[in-house]
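Colleague: Could you work out the structure for the sequence below:
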Amino acid sequence: MKLLSIIANKIATLDPQGIGIEMEADKPGWCDAINGLPGLLGSSLCETIELERHCLFLRENLDKLNLKGSASVILYEELYEFMRGLIRAMKRKLNSKKGERALLYWEESNRLKERYRERTKMGVSGRERKMTVAEVKRFLDACLRILDEVFKPENKNKIFHKNGVCYTYFVNEVKEYEPIWKDRKKKIPALSHSGYPLVRAKKFCQRPVSLFLERP
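Modeller: Purely as a prediction, here's the structure:
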């Protein structure tokens, strides 16, 4: 259950390009050199690769256990519903041919994640649900297909330096946005808890951070 919780939260935190895992707080990885990246909507390819390793580990070991597909795993209700929602979101992305499919998945997965966090911020309900092993495998397979897309040929120039080394960190700059209105007719914007106007990002420009200690 613990690994599934980590995987679900991470796969719902891919950046708008579907390449790196977003940094949501200060001191990512306890690396002082990148403390400012969360404030620049930074994301990390290192985390993506680690997430793929987790998915492969769990998927391969489920096969080794030789469990029947009808066998079940007990999950707390909030995680169960979060994973079911992510399965649908990932399926839509994988079946879509739209150019903005990564951005659409980013929006949908973040809605699911924020709902999950809202429900669990004071703890879980205590209610449990059963998810079959077959469903868990489908979830992990969908995660792996999403992560496999990172290294597709069309992303080569985005994630590899000309010397062949992977970039590790990215800045995701908002290029287009629209206001979120409290009252559209009166042009009254919705405000955050800090009093700032809320906006909805419509387009991002991703740029890699210069190489530092990376090597093949």
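Colleague: Going by C-alpha atoms from here, please, whenever you check contacts or count neighbours.
Modeller: OK.
Colleague: Could you report the distance from the nearest residue to residue 27 once chain neighbours are set aside to residue 44?
Modeller: In space, residue 27 comes closest to residue 35 once its chain neighbours are excluded; the distance is 4.9 Å by CA to CA, 6 or more residues apart in numbering. Using CA to CA, to the nearest Å, one obtains 13 Å as the distance from residue 35 to residue 44.
Colleague: out of these two, which sits in the busier spot?
Modeller: A side-by-side neighbour count of residue 35 and residue 44, using other CA atoms under 10 Å, places residue 44 first with 24 against 16.
Colleague: right, and that one touches residue 22 too?
Modeller: Yes: at 6.5 Å, residue 44 and residue 22 qualify as touching, with contact defined as CA atoms under 8 Å.
Colleague: re the thing from before, pretty sure the residue nearest to residue 27 sits against residue 28.
Modeller: Yes: the pair formed by residue 35 and residue 28 meets the contact definition of CA under 8 Å, at 6.6 Å.
Colleague: Would you state the strands of the protein in chain order?
Modeller: 21-22, 42-44, 72-76, 128-132, 169-179, 181-183, 188-189, 199-208 (DSSP state E).
Colleague: Another sequence for comparison is provided below:
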Amino acid sequence: TFSRIHGDLERDYNNFNIDVSYYSQGPGNFRDVNQNRRVDVSQEPRVGDFNVRTFMSLMQMDGYNPLTVPTPMFHITTQDGINRVVSKVAYYTGAVNATAPARLEELLSKPFRVGQLFDDMKARNIFLPPKMEKQAFLNIVVDEAEQFPVALYAQNGFWADHWTYDQDLLDNFLSVYPDKEEWILFDSDPLPSYVSPSVVLPRAQRYSVVPVGDDKVVRQYKSVADGTSLPDKRMKLLNTIWSQPNYVGDEQGGAAWHPDENGNTVLLPLVSKLSMLGILKFATLDPLGMGVEMEGGKPGWNDAMNGLPGLIGSGTPESYEALRLITYMSKTLRKMDGKHVPFTREFSEMLKAIDDALDKYLAKPSLDKDELMASETVPAADFKLWDAVNEAKEVYRGSIVGAMSGDKKTWTPEDVADVMDKMITRFKEGQERILWLSDTGIAGTYFYFEVDEYHEVPVEKQAPIPSVAPVNVIVTRFKMPQVLPLFLELLRAKLYDEFFTEIK
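Modeller: I've put the predicted structure just below:
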């Protein structure tokens, strides 16, 4: 149940699917499976770091993730392992069809899902001996197999909030195994990164002019390049991955891991991937540092906000979560003397550029409330920081469309924490501004930014994709943001007040 869409058996209207097989597991959406597993280790300590590894492996190099998490796949990667399974089954079988071991060997040589394996055995007339239960056979098989988390892009953009449950998985693990914090962050097996058939477009290809009545306004209606607009470099990369003889996957999803130029999967320890996740979300803050932008074309869980990404919207729940992650990482890194944090060369260059931009911004005093509220446009210093950070992020994303260099740059934990502390300063400044812009005393949840000034992108640099607005633009100034009216926040506050008054 907890692996399926929303974990709810009753919601069959919500594209609900169940594998018609033994050991049925789904599929489910990344966010739903993720949030429903946040107490697994408390309920069953033997789960260990499984959930952390699964979802952090599915985190992409750009900080986003695929939508669908299907039933995981298994693969026995050595002939010796296959032979051991076949010999044990043949031993238990006794008098067995002479061709059954060969047929079983052929079946086990390919990646499989558990339920699919039993269905395929039945179709090939491969039967277990009467006294062997399916579970006993399954135990023999999985002892020799490697389990692979698999995923499927399955949409036309990336949700802003799916990642926010990742730290909860780590928190749950550490609540049971507090002595293993250093091990899981630095010394557990390094993790791959999923690669999707989709890339987030740079701003010069996301922002475009559209007619609204008699006016023309800037909108963000095309956020990602996928399908027929997918860059050739990414398509070539995926075709290479999918054609590998050891690729694990099928039409339901696969373990498509980002490789380097030599075809080796790029692996990083958990400390690196968590740091990258927090830093990339910082790099996606809106021009005032308040909310995380919906640059992937999707909002968070609240489907009523589906139009907000097109308005250049941002959300504060994700920025609060990003601050939580960055704060945890900074404090934890400062405890890890003698350790090292490896980043890919491409990411390291981006981080250095962001650090330089923060140094320039923080060297000057921040505007106070009266100064900020008197401004009709985003202050120049804020825009300059936003622009520089996004430029660094876009250069980085451009470098990971295809295979990566494979080069690593090692940072000390203290150096990473120093940069994160500067980010924390910016986060807190933004959160103070959230309250300044609210006239209710309650933090606003959603904002959108109207464009005050822009210039057109040269024709030869226009996005080579179909669009409702073919004229792309570069934004040079934003108006101060619009705060979406509060609804559930006020409703909850009212109900709380009524309840509290009645109790008193």
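Colleague: Let me know the TM-score between chain one and chain two.
Modeller: The TM-score (TM-score structural alignment, normalised by the length of structure 1) is 0.85; 204 aligned residues with a CA RMSD of 2.1 Å.
Colleague: on that earlier part again, aligned partner of the residue nearest to residue 27 of structure 1 in structure 2?
Modeller: Taking TM-score structural alignment, residue 35 of structure 1 has residue 306 as its aligned residue in structure 2.
Colleague: about what we covered before: identify whichever of the strands of structure 1 lies nearest to residue 86 of structure 1.
Modeller: Each of the strands of structure 1 was scored for nearness to residue 86 of structure 1 using CA to CA, and the closest is strand 128-132 (13.9 Å).
Colleague: residue range for the closest one in structure 2?
Modeller: Using TM-score structural alignment, the match for strand 128-132 of structure 1 in structure 2 runs over residues 408-412.
Colleague: Contacts for that stretch next, please.
Modeller: 339-345, 348 (CA atoms under 8 Å, 6 or more residues apart in numbering).
Colleague: what's the answer for stretch 446-466 of structure 2, then?
Modeller: Where contact means CA under 8 Å, 6+ apart, the residues beyond stretch 446-466 of structure 2 that reach it are 204-205, 217-218, 225, 229, 291, 308, 311-316, 377, 470-484.
Colleague: What is the burial count for the spatially closest residue to residue 190 of structure 1 that is not a sequence neighbour?
Modeller: In space, residue 190 of structure 1 comes closest to residue 182 once its chain neighbours are excluded; the distance is 4.4 Å by CA to CA, 6+ apart. In terms of burial, residue 182 of structure 1 registers 14 neighbours under the definition other CA under 10 Å.
Colleague: Mind jotting down where the helices sit in the stretch 151-300 of structure 2?
Modeller: 166-176, 181-182, 203-206, 232-242, 270-282 (DSSP state H, counting those that start in this stretch).
Colleague: Contacts only, for the residue nearest to residue 27 of structure 1.
Modeller: By CA under 8 Å, 6+ apart, the neighbours of residue 35 of structure 1 are 26-28.
Colleague: Keep only the residues you listed that stay in contact in structure 2.
Modeller: Among those, the ones whose aligned partners also stay in contact in structure 2 (both residues aligned by TM-score structural alignment, their matches' CA atoms under 8 Å) are 27-28.
Colleague: are any of the contacts of residue 35 of structure 1 buried, and which?
Modeller: When burial is judged by neighbour count using 16 or more other CA atoms under 10 Å, the buried members of the contacts of residue 35 of structure 1 are residue 28.
Colleague: picking that back up, for ChimeraX, write the select line for the buried members of the contacts of stretch 408-412 of structure 2.
Modeller: Selecting the buried subset of those in ChimeraX, with 16+ other CA under 10 Å as the burial test, is done by:
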select :340,341,342,343,344,345,348
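Colleague: Identify the farthest-apart pair in the contacts of stretch 408-412 of structure 2.
Modeller: Using CA to CA, those span at most 18.5 Å, a distance reached by 339 and 345.
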